[in-house]
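Undergrad: return atomic coordinates for the entry below.
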Amino acid sequence: MSTGTEFESKVVQVGDHRIHMKIAGGTGPLVLLVHGWPESPHSWRHQMRALADAGYQVAAIDQLGYGRSSKPTAVDETRITTRVATTAAVVEALGAETAVVIGHDWGAAVAWTCAWTRPDVFTAVVGLSVPFGGRGLMALPGSPRGEIRPSEIERRIAGPDRVWYQQHISEVPGLVERDLERDVRGFLTAAYYTVSASFLEPVPELRTFDEIAGWLRGTGLCVSPGTPWSSYYVQPEKLPDWLTEEDIDAYTEQYEQTGFAGPLSSYRTNDLDWELLGELAGKTLDVPALYIGGDRDPCTIWGRDAIAIFDEVAPRNHGCVIVPECGHWIQQERPDEVNRAVLDFLAAVQP
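TA: Below is the predicted model:
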């Protein structure tokens, strides 16, 4: 399996920002990979080699605020429209006119929005974990296309005695950063384990908003006031087979150097992003699209409303692949299934 160390690093200047990436492959069509939180280009190590071997030019970027990319200091500098513009500029900086964009977690929200708002650049899209959510980005239950302001639907999900984790991150700037940075390696190890199928139990059939919200309230996604977020994550007795000490080393080195303030900034722009994308409410996603979810991933569970209307909101979609016995870290937990689905999709959409 790929370790990620064999890929070349590249830095490009796009407008006011510096974007670092790992690149592989040659002269084939460009595939741009956008990681989630708390991850890095390393999370795409298995896909980069498979895509390069299939002839594609591959670039896995450090998102704004992460790794060796620029660290904007104002929260609104990491708004979704800036992330889309920066990602589109990366395509041009790499000498391409178009690209297929693939994202996971927050990277999926960026990837969907890139293809939704800039189909002239992003000609196809794959989203992992988080389904297409329109102006709402996170495809939350009860608001699959962003019908309701994010902070409002988050309050409804959490209920009167809990706080949705994204609101918890936003409430007191610096609070979560101090919590997580006390033991970066410990937090990352516990987070990767606790939100994977190595820890998560099979999820019962949940149909209504109240059923889904009730299940979410029993997870670390809904925080009791005054309780550190890190306390909801469990340390494994040993690492699962899909995650090595070398992988933890790679992530820990990055976050010990950069901290969590930049990476967490995207959680603090949810309402602003919703307002910025308001004029696009109801617009369909008009490029070929594929969704890949894990059957135990909380994002797949909360995104069931969005998955159910995928045919309606993405009329050129190539379906939804739900990977069995898989948690949140889909491309790392089940790389063979993800690679097969992505390569089949790319073969179908390439001219």
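
Undergrad: hey, let's count contacts and neighbours off CA atoms from now on
TA: Fine.

Undergrad: all helices for the stretch 201-350 of the chain, in order.
TA: 209-217, 245-258, 261-264, 270-276, 298-302, 304-308, 310-313, 330-333, 335-349 (DSSP state H, counting those that start in this stretch).

Undergrad: packing partners for the first one?
TA: It refers to helix 209-217. Contacting helix 209-217 under the criterion 3 or more CA pairs under 8 Å, 6 or more residues apart in numbering; DSSP states H and E are the following elements: helix 150-158, helix 298-302.

Undergrad: quick one more, to check against the first:
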Amino acid sequence: MPQLPVPASAPTHRLVSSPAGRVHLVEQGRGPLVLLVHGFPESWYSWRHQLPALAAAGYRAVAVDVRGYGRSSAPAAVDAYRMLDLVADNVAVVEALGERSAVVVGHDWGATIAATSALTRPDVFRAVALLGVPYTPPGGPRPSEVFARMAGNGGGVGDGDSGGHEVGIGSGGDKGSGGDGEGGGTGALAVGDRGGVGGASGDLDLVSTGDRAATGTRRAASGDRATTGIGPGTGADRGTGVEKGGARDGAAGRPGAGADETGRPAQSAGPAGELVPHDEFYVSYFQRPGRAESEIEPDVRGWLAGFYTALSADSMPGPGAPDPHFVTRGGTLRERFPAGRRPAWLRERDLDVLAGEFERTGLTGALNRYRNMDRDWADLAGYAGAPITQPSLFIGGALDASLAWLADAVTAYPETLPGLLGSHILDGCGHFVQQERPEETNRILLDWLAALPV
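TA: Have a look, this model is predicted:
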């Protein structure tokens, strides 16, 4: 006689104590604890498809509102949102639930919070699953400097038909396969900035700066490009990686934003006559308190709908459209969101829930996470280059820009995630993995959880 599935219990909402005040959580099911951590700009509700599936499979599934979101505490101080404080919140949730350990699963910023939780508190978090954003060990150059260098998303600067703009941040160095050049990379455990600008023909120098830098040449997939890797460590760069020269941006098969018909980025002359890109990377745009809030808060529902649309596979901008991860100087992110359509996963009632929380709380708490990246860099200096050794899992969307920017981090997983039990790239999927592809995500998560040591 076949076994009937265990019915999923009704979700329970409650608040538990944390170092900053209170954390709101939604709990469903009984069994080993699985802690679900959302990203920006979302809430516990992003896990609505996973909570019942995990509960039905015999797990105690708990989704939190991260500090500053939803019904969790939202301290006024910007520096109250540093990464180690969010880790402390996760530990407090586990303890408040009467548990000694948990599996932690995160998406987007939640993936980074989950990874740091596993890295710094392996005594509490026995396994970690990352959705959307790969693990990049702490270290390397100051994040604000890296993101500032990512300004000016567009085509190649200089000769050639239109070298696409493709910048990677994080660990792993340049470790593509094949290729006919060899140069210094940033190393498997370093954090680096890999900018792709250049022409469509001819061997160009690859320069790596750091503790043991080297120079060399590298042939890109469609024309050779000059690239730069910045960060400590060593590592050979041999070939293509994910960088593709030519007219398209590797993030999602799009031309670089701000590029003209020749593929060159829109630029202007600075005070010293240097070329200054018009575009600003969204992380840099979020840094100044109040700036992004003034764009978003007058129409939270419309802005969120546009943001979700821009990053989802079935509704993201097509070839030729400006990249929504960049802001034209003096402009807004919203100007680059696609109009007149929504992703299939985003129903009206889903948008009601997601927008309703931000309409009540505002966006400052959520945006303050971005405003602590340099503090995190300093706080985690003692973990520079450190791997996560617990059992791990990665699920990414093939059309997610994060996967293109951090492709080298995925390549470095044998060194950075030695306990990796599975790495899954979902074709035709964008950034919101567990909402765009809930059934596939649930199957992968449940198979992985079943394979974990007791």
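
Undergrad: could you get me the TM-score between them?
TA: Once superposed, the chains reach a TM-score of 0.88 (TM-score structural alignment, normalised by the length of the first structure), with 323 aligned residues with a CA RMSD of 1.9 Å.

Undergrad: related to what we said a few turns ago, distance to residue 245 of the first structure for the helices and strands packed on helix 209-217 of the first structure - can I get that in TSV?
TA: Listed next are those as TSV, based on distance: least, CA to CA, whole Å:
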stretch	distance to residue 245 of the first structure
helix 150-158	34
helix 298-302	25
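
Undergrad: can you say which of these is nearest to residue 210 of the first structure?
TA: helix 150-158 (8.2 Å; CA to CA).

Undergrad: can you get me a residue count around residue 437 of the second structure?
TA: For residue 437 of the second structure, the neighbour count with other CA atoms under 10 Å is 17.

Undergrad: the aligned partner of it in the first structure: what's it in contact with?
TA: Under the alignment (TM-score structural alignment), residue 437 of the second structure pairs with residue 334 of the first structure. By CA atoms under 8 Å, 6 or more residues apart in numbering, the residues touching residue 334 of the first structure are 242, 323, 326.

Undergrad: buried subset of those?
TA: 323, 326 (16 or more other CA atoms under 10 Å).

Undergrad: which of the contacts of residue 334 of the first structure also appear as contacts in the second structure?
TA: Counting by both residues aligned by TM-score structural alignment, their matches' CA atoms under 8 Å, the second structure reproduces these contacts from the contacts of residue 334 of the first structure: residue 326.

Undergrad: in strands only, show me the contacts of residue 334 of the first structure.
TA: Members of the contacts of residue 334 of the first structure lying in strands (criterion: DSSP state E): residue 323.

Undergrad: from the contacts of residue 334 of the first structure, pick the one nearest residue 98 of the first structure.
TA: Looking across the contacts of residue 334 of the first structure and measuring by CA to CA, the closest to residue 98 of the first structure is residue 323, at 28.8 Å.

Undergrad: and that closest one, what's its match in the second structure?
TA: In the second structure, the residue equivalent to residue 323 of the first structure is residue 426, according to TM-score structural alignment.

Undergrad: and residue 32 of the first structure, by the same measure?
TA: By TM-score structural alignment, residue 32 of the first structure lines up with residue 35.

Undergrad: and that match, how far from residue 105 of the second structure?
TA: Distance of residue 35 of the second structure to residue 105 of the second structure, given as CA to CA, to the nearest Å: 6 Å.

Undergrad: coming back round to it: please identify the deepest-packed of the helices and strands packed on helix 209-217 of the first structure.
TA: Highest mean neighbour count among those (mean count of other CA atoms under 10 Å): helix 298-302, with a mean of 24.

Undergrad: where's that helix relative to the chain centroid, distance-wise?
TA: Mean-position distance between helix 298-302 of the first structure and its chain equals 13 Å (CA atoms, centre = their mean, to the nearest Å).

Undergrad: pull up the gap between residue 209 of the first structure and residue 350 of the first structure, please.
TA: Residue 209 of the first structure is 38 Å from residue 350 of the first structure, by CA to CA.

Undergrad: more crowded one of those two?
TA: Set residue 209 of the first structure next to residue 350 and count neighbours by other CA under 10 Å: residue 209 wins out with 18 against 10.

Undergrad: the second structure: which residue goes with the more buried one?
TA: Looks like residue 209 of the first structure stays unaligned there (TM-score structural alignment).

Undergrad: next one: residue 311 of the first structure
TA: Here residue 311 of the first structure is matched to residue 414 in the second structure, going by TM-score structural alignment.

Undergrad: who are the neighbours in contact with the closest residue to that match other than its chain neighbours?
TA: In space, residue 414 of the second structure comes closest to residue 420 once its chain neighbours are excluded; the distance is 7.7 Å by CA to CA, 6 or more residues apart in numbering. Counting by CA under 8 Å, 6+ apart, residue 420 of the second structure touches 390-394, 413-414.

Undergrad: go with 10 Å
TA: By CA atoms under 10 Å, 6 or more residues apart in numbering, the contact set of residue 420 of the second structure is 127-129, 388-394, 413-414.

Undergrad: can you tell me how far it sits from residue 138 of the second structure?
TA: Counting by CA to CA, the gap from residue 420 of the second structure to residue 138 of the second structure is 18 Å.

Undergrad: any idea how far the aligned partner of residue 119 of the first structure in the second structure is from residue 113 of the second structure?
TA: Using TM-score structural alignment as the criterion, residue 119 of the first structure maps onto residue 122 of the second structure. Computed as CA to CA, the residue 122 of the second structure to residue 113 of the second structure distance reads 13 Å.

Undergrad: one more: residue 142 of the second structure?
TA: 18 Å.

Undergrad: the two - which one has more neighbours?
TA: Neighbour count, other CA under 10 Å: between residue 142 of the second structure and residue 113, residue 113 has more, with 26 against 17.

Undergrad: the more buried one sits in which helix or strand?
TA: Using DSSP states H and E, residue 113 of the second structure sits within helix 109-120.

Undergrad: which other helices and strands does that helix contact?
TA: Judged by 3 or more CA pairs under 10 Å, 6 or more residues apart in numbering; DSSP states H and E, the packing partners of helix 109-120 of the second structure are strand 33-37, helix 83-96, strand 102-107, strand 125-131, strand 392-397.

Undergrad: spatially nearest residue to residue 341 of the first structure, not counting backbone neighbours?
TA: residue 321 (7.7 Å).

Undergrad: give me the three-state assignment for residue 196 of the first structure.
TA: coil (DSSP: H, G, I helix; E, B strand; the rest coil).

Undergrad: tell me which residue of the second structure lines up with residue 55 of the first structure.
TA: Here residue 55 of the first structure is matched to residue 58 in the second structure, going by TM-score structural alignment.
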